[in-house]
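Student: Following is a predicted model, sequence given first.
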Amino acid sequence: MFNALAQTTINGKITGKVIDSATKAPVDFATISVFKADSKNPVNGISTDSKGNFSLSGIPAGEYRVTVDFIGYREKVFNKVTISSSTTTVPLGTILLTSATTQLNAVNVTAKVPIVENKIDKVVYNAANDLTAQGGVALDVLKKVPMVSVDIDGNVELQGSSGIRFLINGKPSTIFGASLADALQSIPASQISTIEVITSPGAKYDAQGTGGIINIVLKDNKFQGVNGSVNLSAGIRLENGSINLNARRGNFGVGVFFSGNTQLNTTAKNTTNRTAYNNARDTATNLFQSGSNPFTRNSYKTGINLNWSVTPKDELTATFGYNDFRNHGTGFTSQNQSVMAGGDVSSAISSTRTSASRFGEKAVDFSLGYKKTFKREGQQLDFLYLSSFGTNIADASQQTDYLTGAYPSAGLRSNNPGKDRQTEITLDYAQPLSKSFTLETGAKTFMGNLTSNVFTDTLQNGAYVVNPSQTYSFNYKRNIYAGYASLSFALFKDFFTGKAGLRYERTHTTGTFSGAGIPDYNTFAPAFTLQHKLDDSQSVKFSYSYRIERPDYGDLNPFYNISDPHNISTGNPLLKPEISKNFELGYSKNFNNGGNIYLAAFYRNSPDNIQALSTYYDVLNVNGTDYTAVSLTQRFNLGSQKNIGASIFGSVPVTGKLNLRTNIQLGQRQSSNVGLATVNAFAYRVNLNATYQFPHDLVAEVFGNYNSQQKNIQSIRPAFFNYNLAIRKQFLNKNASIGLTTANPFAYYITQRQTLFGSNFNQTNVRLIPSQSFGVTLTYKFGKLKFDKEKDTTPQLPDMGQ
């Protein structure tokens, strides 16, 4: 036993020198990867220095496979490389790499991961190669991801659905619970390694998210030594900064990061013109509002991750993250309200409204994972414990003053502290049954607990007094118990490959607020994917998934938001979960010149579709207080919705220096709603990205995006267009770069004109949203460079059991 223990603590070494077999010149930055004998994922690696030498130390005892490769050369493989107590150093000697293709004059070979990779269960967008988004935030990257669209307000849709399950490194976080747009604004683009899009998740994944899953993978690696990067950007609207530091020695690694960003003060302008009709009284009420809203946002994130290969087959990982983001807005609005009777103005009221809002959240995420592999390749046990805890505070106030003095000033101010706690325990097991079949099974428990207190004061006779009808506390709990079984298969000599499975989830929800009689329910969610490779460069796949969108506490909570007394919103405790049945047919083709194309057709049927509905009231009584000329917005299970559409992604290297990429998404949406007219609406999104490589490590990029208008039940969402320009110069042997970026440089505002309508009102909103920006970005990488493929070293969602 003592000898066996001693062997596992051996720090072995592998050395060698890599040269070109034809020219005998050293090959610098060649990738040396070390694999366990029974694994497809590297456990260690390094790149050669300027003289082609490498020395990789800290390797535990065991048998390994070593590969040596570089773009443009044939890979060299060394099998059965053994580290033991008697052989602690293995010299591979001089390694000759031979050219994979005929050498051409004046051809520069660049090691670069494709910006989009299509896999059997997901599409991976490699954000590290995205130039125009690097000075921005996660939302800027998402605009370029296939099948994803982002509107002017930061609302994200996946194949036309807003029901998206967002994860970070394969794990959920409480930062997505309070404000999704704020959370996505808090993640600098320079911190993102890849974004994974899963439109048809398998049975192993949570059933939550009718549109699918978006997983944001942050930068990380497992290579020996110390390395890191610093990213800074400054501009007239947004400032970003981040630092990453990774260190690994032997079988233990640690990574730390810190990032922060600030959206500088910007002022949006808006007008609202609403006319409502009362046929019984033969009157029309007009409300005109005109105002401006200065707004700021700032955030920072930090964290640490630890990785310990206890033995060659036992691995422990632990992560800790802290997130802090907050925003602050103020507003001043002029209001004119008039009533027309018989064509004449019977009354008119002029007023001004001042408002302020402040929101902040602090969230802590902790995870502990254990992975056990066995002698049989593919047999694996995974355990994950995840705890996420967030505290938030939301303050809001508004006061209306009447210019004529005929009415006393009216106002509200509220304070809403809350806490959000989530705990997940997941166990997954994979068992190969044969070379063609692998069974996966697992179980999961989710426990969520949210507490909130609402304190509201009302302005009365010049003083604020407690409003008991709007002052209360509530506790909201949701527990989900799940289990699944899934079978991966290869049929007819790999003519078909795929995965099929069934997931069961039991949802138990309780709430202490009024009307919160929420029943328990069971969900059986089947899913399957079938793929056929036409040849080595192209494939087709068909998938089906059954998804669910559970209403959260914000949808259910009947608290009235009266920050604008003429536009009030509230939750609906009677909401039922929304179901979605998703079908997708996809085709993928890779070309010899590096280009690729992905085509997908999709169909989604969603009964009990949850949508917002606005109703106009001449007078609305809220807990004993009357409000006049009010539009009340509430969410309902209005009926069913069907979406049919297509997504097209293409990357074309026009020349050796010019590359074009495009994303096109189009679809038809049909909403059949009880008591309302059926709505048929067509919408599309098109973007184009062009990159040009100049001499002397100078590259430029142009990105343009257009979203068409979209008709909904009560509104027409306006179209919008935005574009970005960027140029970057690399220096210090490509370890450093400086870039210039700009967004919409020729227009300070984007104008958004939206129409809303109901059975007794028509409304037009016009918003002027600041969009112009100019900035500079600085990047510096130090330590050992990482030239391995991201897919081999970044956290992969399937391994997380989510």
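Tutor: Sure, I can see it. Numbering: from 1, shown residues only.
Student: Only C-alpha atoms from now on, for both contacts and neighbour counts.
Tutor: Will do.
Student: hang on, residue 559 in a strand?
Tutor: No - going by DSSP: H, G, I helix; E, B strand; the rest coil, the assignment for residue 559 is coil, not a strand.
Student: thought it was touching residue 571?
Tutor: Yes - the pair residue 559 and residue 571 qualifies as a contact (C-alpha atoms under 8 Å) at a distance of 6.6 Å.
Student: would you list every one of the strands in the stretch 1-150 of the chain?
Tutor: 12-20, 31-36, 42-47, 53-59, 62-69, 76-83, 89-97, 116-118, 123-126, 148-150 (DSSP state E, counting those that start in this stretch).
Student: Let me have the ones you listed in a markdown table, adding distance to residue 736 as columns.
Tutor: Shown next, in a markdown table, are the strands of the stretch 1-150 of the chain (distance: least, C-alpha to C-alpha, whole Å):
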| stretch | distance to residue 736 |
| --- | --- |
| strand 12-20 | 26 |
| strand 31-36 | 21 |
| strand 42-47 | 18 |
| strand 53-59 | 23 |
| strand 62-69 | 24 |
| strand 76-83 | 30 |
| strand 89-97 | 29 |
| strand 116-118 | 24 |
| strand 123-126 | 20 |
| strand 148-150 | 31 |
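Student: so which of the ones you listed gets nearest residue 341?
Tutor: Checking those against residue 341 by C-alpha to C-alpha gives strand 148-150 as the closest, at 43.4 Å.
Student: Which of the strands of the stretch 1-150 of the chain sits closest to residue 484?
Tutor: strand 123-126 (23.3 Å).
Student: Now do that closest one: everything it contacts.
Tutor: Contact partners of strand 123-126, identified using C-alpha atoms under 8 Å, 6 or more residues apart in numbering, comprise 113-118, 145-146, 193-198.
Student: Over to stretch 601-614?
Tutor: Contact with stretch 601-614 is made by 159, 575-586, 631-647, 713-714, 758, as judged by C-alpha under 8 Å, 6+ apart.
Student: Out of those residues, list just those in strands.
Tutor: 578-586, 631-647, 758 (DSSP state E).
Student: what about versus this one:
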Amino acid sequence: MKRVGIVIICLILSFGTVFAQKIKITGKVVDGSMDKAPFEYANIVLQTSDSVFVAGVSTDVKGNFQLEKVQAGNYRLVISAIGYTDLIADLAGLTGSIDLGELVLSEAAEQLAEVTVTAANIINQADRKIVFPSQKQLEASTNGINLLQALMLPRIQVNPLTKSVGLAGGGTVQLCMNGVKVSTEDINALQPEDILRIEYLEDPGLRYGSAEAVLNYITRRHETGGSVSLDLMNSPHIVFHNDAVSARLNHKKSEFSINYRTSPRDFYDCWRSNEEVFHFEDGTSLNRYEKGKPGHLSELNHGGSFTYNYQEPDKYQLNAQLGYWGYSQPHTDYRSDLYNVEYPDHITDMQDYTDQATHRPFIDLYYQQELKNKQFLALNLVGTYIYTDSKRSYQERQDGNLLTDIFSGVTGNKYSVIGEGIYEKGFEKGRLSAGLKHTQAFSDNTYAGNLEYKTNMKQADTYLYTEFQGKWEKLNYTLGIGVTRSWLKQEGEEGYQTYTFRPRFSLQYAFTDHFYARLNGSLVNNPPALSELSAVEQMIDSMQIRRGNPALNPYNRFQTNLYMEYRKGKVSVGLSSLYQTNPKAIMESTFIENGMFVHTYRNQDGFQYFNSELNLRAGMLWNILQFSLSGGVNRFWSDGKDYRHTYTNWYYRAEMMAQYKHLMASFTIYNRRNGFWGETMSSGENLHMLSAMYKYKQIAVGVGMVNPFADNYKRINENWNKYVSSIKETYVNESSRAFFLTFAWNFQFGRKYQSEGKKIWNQDTDSGVMNTSK
């Protein structure tokens, strides 16, 4: 028996050794110069979490290193060289091989990129977090979007249903791939095996415009060969699909890529309820209620792009992209019983049908050049055409008699050209960047129906900026200044020309290796939308009109944000607080004219917004589970010429993900995160989703359900105007307990090398057409 026990123990130890041998840690070390030359003979030391030596190697002549036969556990990786700042990364919960990609060693005199350790698989640099996905997170993902969901980064929120990316506290997230701004569809087409790391810029600079955060995916690139991927999400009992296909082909320095995505919806059990109270000048009022009946909602989002990229590594790059995005909504058909609350038996049959479509082809040309002495130059030119066709039919009938018959239609054509150039220069103790961006747009819209108009508008915006980023002891700082010239001319109307200064600052202080705080502030100019400036009016119903206002002027937005984060081991806690004020903000204005209630836009007194949010993240726990919990409050103050409103919204969000071998499961739940602007409250979603997936090698299959514990789905809009107040609820019954299936297939062939990417990307998405829906 003793011999049998010894044999069993030996077998167990042998199996453990076999599995340990499978774990490798690889990467490439380069110096901090603009050329990023391979760093020869840098010291690579692997330690336990309490600094006990495990293994050590040196980089080869190409800067590459490899640590083999590493057992699963918690480690610190230290990269060092004489005269350079040590680079340290914690690798907690290491269970599989990991490629750390390109790691930059900076000269000790260059304090800007000094590194501090804050968490497992995350390196904090002066201007960004560098996130290395673990092997388990890569295994739990089929594309770049659900990998982001698995990472559960602070403040980043992923909608698993629409595969959109948002930011806690509001604001926009700019997605990039190797430095170029790309669409969600491009990230969704990324195969997890091609992702080396994600650079998370929580405080992006002036050249990123209005983006509150930037996620930059650093990827591998095939030297020869390529890849193909298929990602499907379909419901077997309703028309609800999110499908995507993409392919890449490489030959030497050239890369060809194509992707296409389609998201059709077709629902027959949707309706709205709407209660409106009209207050007339003589002191009387009318309370109308709209009781909805099942209607039809049909829409299609689809689009794709073809891209050619030619690259001479570390020297220059040429990128050309031809793309198209289309949106079609042939049916938004609402039918309701309309009646006065005082006389519920006198029912009017109401129909409100909308049919709209948008087509947006574009071409994007980009060139970048690496220059001597840590200099860099990038140029970008984008041309866009937007065609819009929208029709609306509104009718009220009583006892077969037609009481109200309103038809409105608009066709719009918009042409725009965006050009931008960026120059950067690195110094010993900082980096200077400067840029110039110009937008030229032309639009003409034809409004037909009960009221007919033609508009012709020309718009130009020029933005010049410069920014310096540096470090003083434990304080990282960024100081920037920009100036914007905005010009608009509408045929038959007076235009405007304004100049605005756009200062910006950011201060980040590291109190310890685990705790830091960041304070930033900015001033941004907000021009009016072309649809708001249109010298047109359109009827909403028998009592209401929507009208544009050519007299609108741009307004400024002042914003400051304080963020604090404590991160140690597998747990992180973050607290963010944001305050924003918008003097002379463009908000809605309603008044009575000739017995009609007119809804228009006006430069009001101002708008203020405050948000505070606490986020807790933990994982991987027991090498199986990770979760994220967040909660916060929104507070709004809206000051108009004849109104003042305040509104408070409390919200929460929870995400949990578990993985065991090839099986993954996730659960997401959040309540309504509401917004307020002018006199209107717009609700967010009240949603939860449960899903499970089995992945084996290149194929993954899964199941899920939307709102499994709820029997209805609705969005709420409230208007608090003193003349016309309303509460509108829109229901889509098919969005409750909706069952779906997922399938993903990723196929790769050829060798890989890490690619560089373009640094700027521009696109025009504003059609300039007025919305006349109720």
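Tutor: In hand now; what should we look at? What you see is a predicted model, and the numbers here were worked out from it, not measured in a lab.
Student: What does the TM-score come to for these two?
Tutor: Overlay of the two chains. TM-score (TM-score structural alignment, normalised by the length of the second structure): 0.76; 694 aligned residues with a C-alpha RMSD of 4.7 Å.
Student: and the residue mapped onto residue 273 of the first structure from the second structure, what is it in contact with?
Tutor: Using TM-score structural alignment, the equivalent of residue 273 of the first structure in the second structure is residue 275. Neighbouring residues of residue 275 of the second structure by C-alpha under 8 Å, 6+ apart: 287, 288, 289, 290, 726, 727, 728.
Student: go on, residue 183 of the second structure?
Tutor: Contacts of residue 183 of the second structure (C-alpha under 8 Å, 6+ apart): 175, 176.
Student: what about it, distance to residue 215 of the second structure?
Tutor: Distance check for residue 183 of the second structure against residue 215 of the second structure: by C-alpha to C-alpha, to the nearest Å, it reads 11 Å.
Student: With residue 661 of the second structure instead?
Tutor: 29 Å.
Student: ok, which stretches of the stretch 251-400 of the second structure are strands?
Tutor: 254-279, 285-312, 316-340, 343-371, 375-398.
Student: Save these as a markdown table, and put in distance to residue 19 of the second structure too.
Tutor: Supplementary listing: the strands of the stretch 251-400 of the second structure in a markdown table, determined by distance: least, C-alpha to C-alpha, whole Å:
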| stretch | distance to residue 19 of the second structure |
| --- | --- |
| strand 254-279 | 37 |
| strand 285-312 | 39 |
| strand 316-340 | 42 |
| strand 343-371 | 44 |
| strand 375-398 | 45 |
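Student: Now do the helix or strand hosting residue 196 of the first structure: which elements does it pack against?
Tutor: Assigned by DSSP states H and E, residue 196 of the first structure belongs to strand 192-198. On a contact count with 3 or more C-alpha pairs under 8 Å, 6 or more residues apart in numbering; DSSP states H and E, strand 192-198 of the first structure meets strand 123-126, strand 212-218.
Student: Only the buried residues of that strand, if you could.
Tutor: Buried residues in strand 192-198 of the first structure, counted by 16 or more other C-alpha atoms under 10 Å: 192, 193, 194, 195, 196, 197, 198.
Student: The residue lying closest to residue 82 of the first structure once chain neighbours are set aside: neighbouring residues, count only.
Tutor: The shortest distance from residue 82 of the first structure to any non-neighbouring residue, by C-alpha to C-alpha, 6 or more residues apart in numbering, is to residue 63 (4.4 Å). By the criterion of other C-alpha atoms under 10 Å, residue 63 of the first structure has 16 neighbours.
Student: residues touching residue 63 of the first structure, list them.
Tutor: 36, 37, 80, 81, 82, 83.
Student: now residue 376 of the second structure
Tutor: 34, 368, 369, 370, 422, 423, 424, 425 are the contacts of residue 376 of the second structure under C-alpha under 8 Å, 6+ apart.
Student: same thing but at 10 Å, please
Tutor: 34-35, 315-316, 368-370, 422-426, 433 (C-alpha atoms under 10 Å, 6 or more residues apart in numbering).
Student: Throw together a ChimeraX command that grabs the buried residues out of these.
Tutor: To isolate the buried ones among these in ChimeraX, judged by 16+ other C-alpha under 10 Å, type:
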select :34,35,316,368,369,370,422,423,424,425,426,433
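Student: What is the nearest of the contacts of residue 376 of the second structure to residue 159 of the second structure?
Tutor: Nearest member of the contacts of residue 376 of the second structure to residue 159 of the second structure, counting by C-alpha to C-alpha, is residue 422, at 32.8 Å.
Student: What's the match for the closest one in the first structure?
Tutor: Checking TM-score structural alignment: residue 422 of the second structure goes with residue 427.
Student: Give the burial count for the residue lying closest to that match once chain neighbours are set aside, as a bare number.
Tutor: Spatial nearest neighbour of residue 427 of the first structure, chain neighbours left out: residue 383 (4.7 Å); criterion: C-alpha to C-alpha, 6+ apart. Neighbour count of residue 383 of the first structure, defined by other C-alpha under 10 Å: 20.
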